[in-house]
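Colleague: I'll drop the sequence and a predicted model, then ask my questions.
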Amino acid sequence: MQKKEIELSKSKDALMDAMKMDKSEIEGLKTQLAEISAARNENSILRTRISELEAELSVLPSADSYRNNVAATEAKISYLEKALTGAQTEAMKLREAVNQANPEAAVREKEMLQQRIVDLEATLRSVIKSREANTKAERFSFAPEECVYLFETLTTTANRLAQSPENRDVYARARDSIAILEKSNAIQRIQTIGETFDGKVHKAARSFKNDFLPDNIIIKEEGPGFVSGTRLIQKAVVWVGKSVFNCTECFNACRPHEYFCPKCGLELTAPDGTSKRDMPQHPTELEPNILLLDKLIDLGNLKAASALIALVSREHPGNAELTKRQTLISSAERTFITSDN
């Protein structure tokens, strides 16, 4: 019995030692598992970071693109440097030209023109004063030669100074002198807007195609024209509206769809020389069309005026000036209908 107890005690001790060893191994395994789990988490974080870095790298230009950008930038810098050098050279030349220019000559010319204007104004005032003092004459008028001389002198002076800011005062006096000629009835302004184009007193600058206005109607004045009595001083520069075309060679009346004269074969053209097939449609600018509209209403051509309002209103809907004139036309049409009934 004693031996068995000893053996059992030894077996028990052996089992206890074995259990202690298993527990230590289990703890070690648990520790290893925790380390493995932490490593996996770190690996997951690293993979995420790697994906982010790869995405950022994909957005960045490639090495070739970078080199191309650098080359393009260097080329631009070289071009700008050359342009700067050229600009500096040009500026130097301009400075030399300004230094070589004689400002005294410009001053003398200005003084001469001013004196010329003063002399002409004095002449005009003297003539107007003598006209007022002459009670026997019902109407005074310049001699045609005097009108032509005065007008051409003033017009030439005004045209030369129109684009000269430093001579703006002289230009204004020249224009005022032309106005004095008009007021004194020494020259008469040629009527344009709404009138029929006449090559004797009008010069066509542009022509437009329309089928709602009278043929050869003047739709805009680009430059004034003047006469003195029956003598032409300067033609008025105008825009013309065309709806009917006649051959300029054989004067044959052509149909609307024809671009060449069926009789002689000549191409149909407008007064300014524009061919019929290249002619633009009626312009829709507001200001000149308002003036033309008022003229049509004064002439009683309400049908053409209504058609013109309809055209311009498409480009300027709700315009107060157009609405006012449309109301006036409608009222006039109702008045005519009532009077007819």
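Modeller: Noted; the coordinates are in hand.
Colleague: C-alpha from now on. contacts and neighbour counts both.
Modeller: Noted.
Colleague: where do the helices sit along the stretch 201-341 of the chain?
Modeller: 286-299, 302-315, 320-340 (DSSP state H, counting those that start in this stretch).
Colleague: Is Ser37 in a helix, a strand, or coil?
Modeller: helix (DSSP: H, G, I helix; E, B strand; the rest coil).
Colleague: Could you measure from it over to Ser44?
Modeller: 11 Å (CA to CA, to the nearest Å).
Colleague: can you pull out the strands in the protein?
Modeller: Along the chain, counting by DSSP state E, strands occupy 188-189, 202-209, 217-223, 226-228, 231-234, 236-242.
Colleague: Pull the number of nearby residues for Pro144.
Modeller: Applying other CA atoms under 10 Å, we find 18 other residues in the vicinity of Pro144.
Colleague: Neighbours of the nearest residue to it once chain neighbours are set aside, how many?
Modeller: In this structure, Pro144 finds its nearest non-sequential neighbour in Ser228, 6.2 Å apart by CA to CA, 6 or more residues apart in numbering. Ser228 has 23 neighbours, counted by other CA under 10 Å.
Colleague: What's the separation between Pro13 and Ser130?
Modeller: I think there's a mix-up here, since residue 13 is Asp and not Pro. In terms of CA to CA, Asp13 sits 155 Å off from Ser130.
Colleague: And for Ile217?
Modeller: 41 Å.
Colleague: out of those two, which sits in the busier spot?
Modeller: Ile217 (21 against 12).
Colleague: my guess is that one meets Lys242, correct?
Modeller: Yes - counting by CA atoms under 8 Å, Lys242 is a contact partner of Ile217 at 7.2 Å.
Colleague: Wait, the residue nearest to Pro144 touches Glu182, no?
Modeller: No - between Ser228 and Glu182 there is no contact under CA under 8 Å: 9.9 Å.
Colleague: one more structure, for comparison:
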Amino acid sequence: MKTRWSRIPLMFAAAAISLAISVYAFFQHPLFGQHPGGNRLSLVEQSTNYRNGIFHNQTDSPLHTSDSSELSILMDSLVSERGQPRPEGVIPSTKTDLKALDVNEDMVIWLGHSSYFVQLDGKRILLDPVFSENAAPIPMANRAFAGTSIYTAEDMPDIDFLLITHDHYDHLDYPSITALQPKVDQVVTGLGVGTHFEAWGYPTDRISELDWYDAVSLEGLSIYATPARHFSGRTFDRNRSLWVGFALTTDSSRIFFSGDSGYAQHFTEVGNRYGPFNWVALDAGQYDPRWANVHMNPEEAAQAAEDLRAAALTPGHVGRFSLAPHDWNDPFIRITAASKGRSYELWTPTIGSPIHLDGRDQKYAPWWETTN
């Protein structure tokens, strides 16, 4: 009997070691990417936004705005009443053939959540493409809504610029990025994010990393990385790479993507530098008072559109994944109400429907009202 009981500590120790090995092996998967090193780390360290080993927001931005711990927020999200974070029915969509489009026609096509296909000044641009059904490193942890996964990497034409706002899984999707590699000419992203692309097989000379207000240009198109109020990281080690928005300008069009961002003064600064904008896509979903610093609610997005001097606004970070405890259609309902009487038009296309940038009149039906 004594011998049997003496084995129990050994069994627990063996189980703990086995678990530790499994966890270690899991985090060796290439989807987690890598932290900057070598020349890329040297570029990171030269940034005035990088201090004490991490990047910082322009405005003081604690990740949580309550006394709740990250674990308590997670547990509360798992067990508390959350309304209807996922639609019961199928999200409507219109699958435009992207390869058949006239590249000289300026337009934007929302691909769901924060993914966009853009044609501007004869260039094809892809922003934060997530074609996977799951926007998380753990299978089935964050499933896409039914009807929203209508595009794949195979549906994309050759891409002049692949833009990545930051390295969270619902913006930088490993399977999508690796599948797109043969089609992508240049990657443009924030400082430090290029290390992920190098780890995933992209040639160094095809990757441009930008600090806030840096730019790359090709012929008549300029792409500016702009400040955002957010954070980064694909594991528990945060803020080793930079999070950005993007302003894209040509002689005839000016458009803006906020990326994930809380509301702050930078929208006015971006509007003054690069605006007024023909159209903007702003973070207007996945909000909660507990993380109010790093995501906008719809009313804040409405104000940001006016700060940017936008002629038209489309809500982003919506319509495909549920990351916050509000109803899935709450962002659309609230942004519609918040946009009444504003200086801009509200454009709410279905996934796959074109937004034309030639000044034509465009109206979009409130499709979320017919989806349960």
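Modeller: Looks like it came in fine. All values reported here derive from a predicted model rather than from experimental measurement.
Colleague: After superposition, what is the TM-score?
Modeller: Remark: TM-score between the superposed chains equals 0.19 [TM-score structural alignment, normalised by the length of the first structure]; 104 aligned residues with a CA RMSD of 6.7 Å.
Colleague: Now tabulate the strands of the first structure in CSV and tack on distance to Leu8 of the first structure.
Modeller: Output for those, formatted as CSV (distance: least, CA to CA, whole Å):
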stretch, distance to Leu8 of the first structure
strand 188-189, 146
strand 202-209, 130
strand 217-223, 133
strand 226-228, 147
strand 231-234, 146
strand 236-242, 134
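Colleague: most packed of those strands?
Modeller: Highest mean neighbour count among the strands of the first structure (mean count of other CA atoms under 10 Å): strand 236-242, with a mean of 25.
Colleague: Could you say which helix or strand holds Ser217 of the second structure?
Modeller: strand 215-218 (DSSP states H and E).
Colleague: and for that strand, what are the contacting residues?
Modeller: Outside of strand 215-218 of the second structure, the residues within contact range by CA atoms under 8 Å, 6 or more residues apart in numbering are Ser208, Ser222, Ile223, Tyr224, Ala225.
Colleague: Select only the buried ones of those in PyMOL?
Modeller: Only the buried entries of these go into this PyMOL selection, using 16 or more other CA atoms under 10 Å:
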select buried, resi 208+223+224+225
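Colleague: now the contacts of strand 215-218 of the second structure in TSV, with secondary structure and distance to Arg7 of the second structure?
Modeller: Below are the contacts of strand 215-218 of the second structure laid out as TSV (DSSP: H, G, I helix; E, B strand; the rest coil; distance: CA to CA, whole Å):
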residue	secondary structure	distance to Arg7 of the second structure
Ser208	strand	57
Ser222	strand	67
Ile223	strand	64
Tyr224	strand	63
Ala225	strand	59
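Colleague: What is the nearest of the contacts of strand 215-218 of the second structure to Pro298 of the second structure?
Modeller: Among the contacts of strand 215-218 of the second structure, Ala225 lies closest to Pro298 of the second structure (CA to CA), at 23.1 Å.
Colleague: Report the separation between that closest one and Tyr174 of the second structure.
Modeller: Counting by CA to CA, the gap from Ala225 of the second structure to Tyr174 of the second structure is 22 Å.
Colleague: same deal with Phe246 of the second structure?
Modeller: From Phe246 of the second structure to Tyr174 of the second structure the distance is 21 Å (CA to CA).
Colleague: cool, and Gly38 of the second structure?
Modeller: 22 Å.
Colleague: quick one, which of these two is more surrounded?
Modeller: More neighbours surround Tyr174 than the other of Gly38 of the second structure and Tyr174, with 24 against 8 (other CA under 10 Å).
Colleague: Was I right to think Ile109 of the second structure contacts Val118?
Modeller: Yes - using CA under 8 Å, Ile109 of the second structure is in contact with Val118, at 6.4 Å.
Colleague: how many other residues sit next to Asp160 of the second structure?
Modeller: 18.
Colleague: can you map out the helices along the stretch 51-200 of the first structure?
Modeller: So, for the stretch 51-200 of the first structure - with DSSP H, counting those that start in this stretch - the helices run 63-100, 103-133, 144-161, 168-183.
Colleague: tilt between the second one and helix 168-183?
Modeller: In other words, helix 103-133 of the first structure. Orientation of helix 103-133 of the first structure against helix 168-183 (axes from the mean of the first three to the mean of the last three CA atoms, to 10 degrees) gives an angle of 20 degrees.
Colleague: buried residues in helix 103-133 of the first structure?
Modeller: Lys110, Leu113, Gln114, Arg116, Ile117, Val118, Leu120, Glu121, Leu124, Val127, Ile128, Arg131.
Colleague: mind checking how far it is from the chain centre?
Modeller: 39 Å (CA atoms, centre = their mean, to the nearest Å).
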